[in-house]
Structure formats: C-alpha cells, structure tokens
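> Test case, fold it:
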Amino acid sequence: MKKHTYVEIVTIGDEILYGQITDTNSQWIGQELNKLGFKVIRKTSIGDTKEEILTILDEAQKRADIILITGGLGPTKDDITKKTIAEYFNVGMTFRQEVFDNIAELFKTRNRALTDLNRQQAEVPENGEVIMNPVGTAPGMWFEQGNKTFVSMPGVPYEMKRLMSDSILGKLQSKYDTPFIVHKMLRTMGIPESLLADQIEEWEDALPEFIGLAYLPRFGQVRLRLTAVGDNKEVLDNAIEAQVEKLRPLLGDNLFAEDDVEIEQMIMNKMIEKGVTLATAESCTGGAIAKRITTLSGCSAFYKGGIVSYSNEVKMTQLDVQGETLLEHGAVSEETALQMANNVREKYKTDYGIATTGIAGPGGGTKDKPVGTVWVALSTAEKTEAKLLQLTKTREVNIYATGNTILKWLYDEI
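Presented below is the predicted three-dimensional model:
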C-alpha cells in the first residue's frame, strides 16, 4: 500500500488561545486534505511569539511531511510569522514587486490608500515561493527543505480557503502520491455509546485490518465512522458496504441515517417527499427545534411555523391550553404537552404538530418534577401522544436531547 503522507496544521494567534475566535481553519483544512488521502496527525494552536513559532516548526517537521501554517501575516507589528519563518530557514527578506502590485490593485479597487505597513507585506523570505492572494493583501508562501514542505497562509478563513482551493491543494496532490481514504458514517439515536459498543462487539472484532471504526458520541446520538485505507477506491467502497450490510440489522431502529446528516435534514427530505407539513410548540427548548429546522435551505416547503410558549399566559392565549389544565397539572405535564401539540397543529393547519415542555435547569426543579423532567408530544389528525423524559441537570444537554428525542419520534412516525 502507498505510504501515508503526514500533515501537521499550525494556527498562529493569541486570539485563538484566548477563545476570542474559533479555529475553523483547521477543521476545513483537515476535511479537504482527507478527501485527497493526506493524513492529518496533529493540529496545534500557538501564540504570536517568535519562540513559539520557531519551536513548533522544529517539532512539526520531525513528525510530519507537510506543515501548513495559518495566521500572523497581517500588516501590524504583532504579525511576525514571515520574519520568524525567515529566521527558521536562516534566510533574509526580499521585496517582491508582483506582490506589491497585487496589493496596490486591491487597494485601488477598494478606493483605499496604501501605507508603509501595506508595502511591508510585499516582503517575503528569500527561499519562499509566493502564492498570490486574489482576495487579500497577505500572500501565501511555499517552502521546501529536504523532503519537507512548509506552507504559510493568511489566517482570514475566506483568504485561506481561496489559496488552498486555487493552488495549494493541487500542488500538494501533484507532489505526493497518497493512498485513498474512504469514510462511511452511520448515525444512531436512542442508544448509549457503551450499550451500542456491546451490541456490535462481535462485528467490530471481525473487521478487516484495513477498516477502522470510531465512535463519535454527541447529545444522545452516536455516529459510527468506518474508515478504510488502501490503493484501490472501488475495493475500499465495496469492503465498506459489505460491512454496513452486516451492521444494519444489529443497529435496528436506532439507525436513522447512513450519511453524516442531521435528523432534521432526514425529516425535511421525508416530509417533502410525502407532501406533509409541520408546526412546533416549544416551551423548555425555547425555539431550539425551530432553529434546527429553519437552518435548512428549502424548509419552507414543509415547515409552517411555531410558537415559543415559555409562560403560562402564552400557552393559554396563543396555544389555547386550558387554564384548568395548567392549574391542576402544571405546565410540565402530559396533559399540557398533549394540548400544545394538538393545538399548534390545528392552529397552523398542518399534518403534524410537536411540542416540548419541561424543566431544562439548572434551577426550577421540585421533588416531584426535578430538573431534567420533560414532556414531549406528537400530534396527527388521528392521534396525539406524549412521552416523559428524565434527562440531566445540564441545561444545554437537556435542550438538545429533547430536540433529538422528539425529532426522532417524528421521523419514525413519518
């Protein structure tokens, strides 16, 4: 089999370490490299100091064949990546006219004046191959030392992605002969990771050596990722499918998707296919379910709308929940959930109505109804039913798990 080509991704910037911005660059780069058969072995974030940059470059080249660097290429004094890279390679800086011309043209189109700081961005390490940046002032730079490749890119995500897509990925693919890496994702819900592992243990133990299995749990879901590595993609695809055929009956109703798609996407696909519609009534989830649905492009084809009825007053005035029901049983009750689901369906004239009401926490619980007590309900023209959930003491988990439960129930019903 072809030898793995190992990649280390280095992101530079104090703002990442302080948590002021999220490192989305590493995630995107990793996904794109994986498609081409490169194996990312480490992602490292460091601050804007010369010592940190020099240390990580020295360490990374011992581990990886390719070191991809983002950040620290701006015009301000804290952007020291270029000069530090020059020091690492023991070379000087040189002014590149083509880079300056590119910067000047960008400023002209934006009706802005060039400064000395912008001019300094046209200075690059002498041993670097410039990769022109069509959407920003900081160029990318490609370095080779022995059998190692170093690439420095801007930290601005849309600039980095443009450089990677236009030039860098193609150059890497041309230089390195990588094996195929094939993934297959299966998504399960309603079964804990430990129980799932026990359920498929014999199947997992019998997997061929070139196929690996990873468990990726998240808020009441477990994603199973099968990964096969080899030189023949068709052979890998067939081998993965043969294993999935054996796995399906073991997962049963807990399996809801054979791709890396969310349950709300599966619901949208099925509801549009069947020409049916949905409305939501949310209390403890505060609109989180509606948000998950409305992030999907095309959701207006099946989703009519919803009501966030956080107070009893809104439950009565907007959802026609009976005052006697709230007085006798409380907002967190089977009776209230049933009325919410049925009434929102009737109000919006939809085929399905779903509802949530509960105590998300961390406060608000009682002895009879502790934090994590949640009722969910599902209504159709033929029936309206409710289910009691006993969840955790963590608000975020309870909100997401409630959404997962009612959406999976809806999907099964459809």
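
> Only C-alpha atoms from now on, for both contacts and neighbour counts.
Will do.

> thought residue 316 was touching residue 325?
No: using Cα atoms under 8 Å as the test, residue 316 is too far from residue 325 to be in contact (9.9 Å).

> Give me the residue at the spatial middle of this structure.
Nearest to the geometric centre of the chain sits residue 27, at 8.3 Å (Cα atoms, centre = their mean).

> which SSE is it in?
Element membership for residue 27 (DSSP states H and E) is helix 24-35.

> which helices and strands sit right next to that helix?
Judged by 3 or more Cα pairs under 8 Å, 6 or more residues apart in numbering; DSSP states H and E, the packing partners of helix 24-35 are strand 6-12, strand 39-46, helix 157-163.

> how far is it from where the chain is centred?
11 Å (Cα atoms, centre = their mean, to the nearest Å).

> quick one more, to check against the first:
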Amino acid sequence: MKATIVTIGDEILIGQIVDTNSGFIAKALDRIGVQTTEMLSISDDKQHILNTFSALQGKVDLVIITGGLGPTKDDITKKTFCDYFDDVLVLNEEVLAHVTEMIEGFYKRPITQLNRDQALVPSKCEVLFNKVGTAPGMWMKKENTVFVSLPGVPFEMKHIIENVIIPKIVKEYKRPYIVHKTILTYGQGESMVAERIEDWENNLPEFIKLAYLPSPGRVRLRLTARGENEDILHKKIEENVQSLSNIIGDIIVGFDEGETIEVAIGKLLQKQGNTIATAESCTGGKIAQMLTSVTGASSYFRGSVVSYATDTKISVLGVDAQTIQEFSVVSSEVAKQMALGVQKLMQSDYAIATTGNAGPQKGDADAEVGTVFIAIATPGGVIAEEFNFGQPREKVIDRASNKALEMLRTAILNKIDC
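This next block holds a predicted model:
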C-alpha cells in the first residue's frame, strides 16, 4: 500500500503551529508495511481541498487527512467530503450520545448546537469512533482510493490511529513487511563514513536500502528492507549490520532510534557504578540536558554548573584567575580546571567541561569564533582538546555537545589514566 498524509490548516502554513501529526502517522503506517510517499499541508479552502483530493484519487491507495473537523465555521472538512463524494451530512446517534456525555457529564456544562453538530457525518462514511474527543473520524472509499479524515488534535488523532485505523488496515489489507535498522555513529562526517563503507554499501542486496541521516557531530545510517518474508528480512539486516560493525565499529555507539550516545553513556556509567557532572560555558547546559533526557539518569548524573560568566568560573568552580589572565578564559588550561572543579564540587567520578566562543561575536577571549575547548576529568586525571566548529552559533553548540559526549564515552570505555 502507498499512502499520502494531508494536514489541513492555515495555522500550519503560516508557522503558527508545527505539524507533528504527519510524522506520527507515517511511523505508524511504516510499522505495518504501508509506504508513505508524500506529505502535504494545505489551507482551509474548499476548492483547494477538493483539488488535492482529485489529484490524489487513484495515485495512492490511502489518503489520511488531519484537521478541519472542529465545531466552528472555519472547519470545513466534513462538508468538503460531502461535496467530493456527492453525499449529505446525517446525524449519528452514537456519536451524539458520546458528545453529550462528554460535554454534560465530563465538562459539566449544557451542550450547544455547535456541539451537536459534531455528530453530523456523511451518510456514506464509515464512522471512526473517537473515545477521547468529540470529533469522529471518517473512512470513505472512491474507486481504489480510501480517504480517511481525522481530527487535528494530536492526542485524538493518535488514539484513532492506534486503536482503529492500524487494526483495520492490518485486518483488511495485505501488505509487504518493512524492517528498519538504525546505526548511530559519532566522530566522523557523512562523506568520511560513506568513503569507509563504499564497498559494503555497493554489495547490499537489492531489497535493502541505505540512507544517511547526518547532523552536527554524528551520522545515523538507516537500513530499510522490504519484502514478503519478515524472517528473511530480519536475518539479512542483521547479517549486514554485523559486517558493517566490522568496518566502522570504532565509531558506532548504538543501534535504532532510542539507542543514542546519551543512552549508551548511561548504561556504561550504571554498569561501572560511576557518576558524571558537567561544567558548561559555551554549550549553556545543552550537555546536561542531553544526559538527563535519559530515564534513570538520576542514578549517575550528579549535577551541572553553567558557568557562563568568567567570574562564575572563578567563584563557583575554583578556576584560578591567574590562569585565565595568562592563558585566556577560552583555553585548555581553563577547561581542565573547570572539569576538575565540578568533579570536586559534585563529588563525581567523571566530569565534562566546555569553554569557547560560540559566536557570532567574541566574548571575554581573543580566540576565533567557533573555537571550543572540551575537557574530560576521569578518576585518573584530566584531558582537554581544542576544536573549531565554525559557524553558525547553533551548529557550534550542537557539535561541541556531541563531541563532548563522544569524548566521555571513549574515556569511560578505555578507562583513560591521564
């Protein structure tokens, strides 16, 4: 099956809200072997919606639409469905009873005519019951294309997708299997990774595709296999992942979307019974945020000091003012003292420190914009490295944060004795 996801709403097109619905729906469809070929965002305009439906008719098997099902006049999806399918709106008693119960029973207020109108649906549609909201979904088929309309409220949409749409598709349609495997690498750019694995990539089976998903400081490699035999797909994916690990195992830190470097570091620290703290200047707390995003981080994360100002480095972390005067606040020497200072302050086994010029202007130092020093304090001592991450500012912060975690992971694995 091939699908197109359509979001309806001017608020999306003007950037007032971010469309998260499409990503959720695409992932849900992918898990059951439905391939999303296109995502569209269109305005709350009747003719525009009708034109979109006509363009997709016969092009894909499934069109999932979100938005425009509310009770106000600007929500026109139901009426537009009637125009496209030459249908009329009728009152659905089951939906009306549910809406009445929600408004009068849960919200404790009288039901209005606008609320009652939520129970109006096209007479030819299959109603997709919405237990967590007042707007029902609609399932209608024209020739070989199914059109599904869902509320735009994310938690309502997710409920119908997970409890109604996905089970219905699985039961009624035959689909191929789609198997994904994501390999997370750190420390080398996309072009270098591609060069290292070129021969491996050229020898992948035809039914396995490779995608590069780069971001500052890391590259995700996603393998996708499609076919009729799920066991064979899993077997071939694992065989190729193993051969890939033999080639670039030195930069692989995890597998699949949830196995980030933060998760990997957490597992290592928990296994060794060690703790970590951070002292951040130019990264502004980003490293601490990444580490604490992992469930259970409280068992190994001791705390953080965002010592953005020079005097804070001195008064809180104990950095020597003479060292700053002699070497500059953006220096290897200061980074090391910051790491040792927060390690002592938080009584942690490991510590990360960053100091640099993220830009766009220089701060209290003469170092070039983009320059960052990262220090790692271990139970055996402290090391520091210098980097220049260029510009813009956001890129510097992201790359510095990722590089710091990469260095920490290496230090833990190798138990570096400095």
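
> picking that back up, any idea how far whichever residue in the second structure pairs up with the residue nearest to the centre of the first structure is from residue 393 of the second structure?
Under the alignment by TM-score structural alignment, residue 27 of the first structure pairs with residue 23 in the second structure. Distance of residue 23 of the second structure to residue 393 of the second structure, given as Cα to Cα, to the nearest Å: 28 Å.

> One more: residue 383 of the second structure?
Distance from residue 383 of the second structure to residue 393 of the second structure, by Cα to Cα: 25 Å.

> Could you check which residue of the second structure pairs with residue 346 of the first structure?
So, by TM-score structural alignment, residue 346 of the first structure is matched to residue 344.

> Could you say which helix or strand holds that match?
In this structure, residue 344 of the second structure is located in helix 332-346 according to DSSP H and E.

> tell me the most buried of the helices and strands packed on helix 24-35 of the first structure?
strand 6-12 (a mean of 23; mean count of other Cα atoms under 10 Å).

> give me every residue that touches residue 153 of the first structure.
By Cα atoms under 8 Å, 6 or more residues apart in numbering, the contact list for residue 153 of the first structure reads 68-71, 73, 138-141, 160, 163.

> what do you get for residue 100 of the first structure?
Applying Cα under 8 Å, 6+ apart, we find residue 100 of the first structure in contact with 119, 121-122.

> can you redo these as CSV with neighbour count?
Output for the contacts of residue 100 of the first structure, formatted as CSV (neighbours: other Cα atoms under 10 Å):
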residue, neighbour count
119, 19
121, 21
122, 23
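
> mean shift between the helix holding residue 27 of the first structure and the second structure?
For helix 24-35 of the first structure, the mean distance to aligned residues of the second structure following superposition is 0.7 Å (mean Cα distance after the TM-score superposition for the first structure).

> Would you mark the buried spots in that helix?
25-26, 29-30, 32-33 (16 or more other Cα atoms under 10 Å).

> go on, stretch 79-86 of the second structure?
Neighbour-count burial for stretch 79-86 of the second structure [16+ other Cα under 10 Å]: 79-82.

> Mind checking which of the residues you listed land in helices?
79-82 (DSSP state H).

> tell me which of those is nearest to residue 295 of the second structure?
Taking Cα to Cα as the measure, residue 81 is the one of these closest to residue 295 of the second structure, at 44.0 Å.

> tell me the contacts of the aligned residue in the first structure for the closest one?
Matched to the first structure by TM-score structural alignment, residue 81 of the second structure sits across from residue 85. Counting by Cα under 8 Å, 6+ apart, residue 85 of the first structure touches 53-54, 125.
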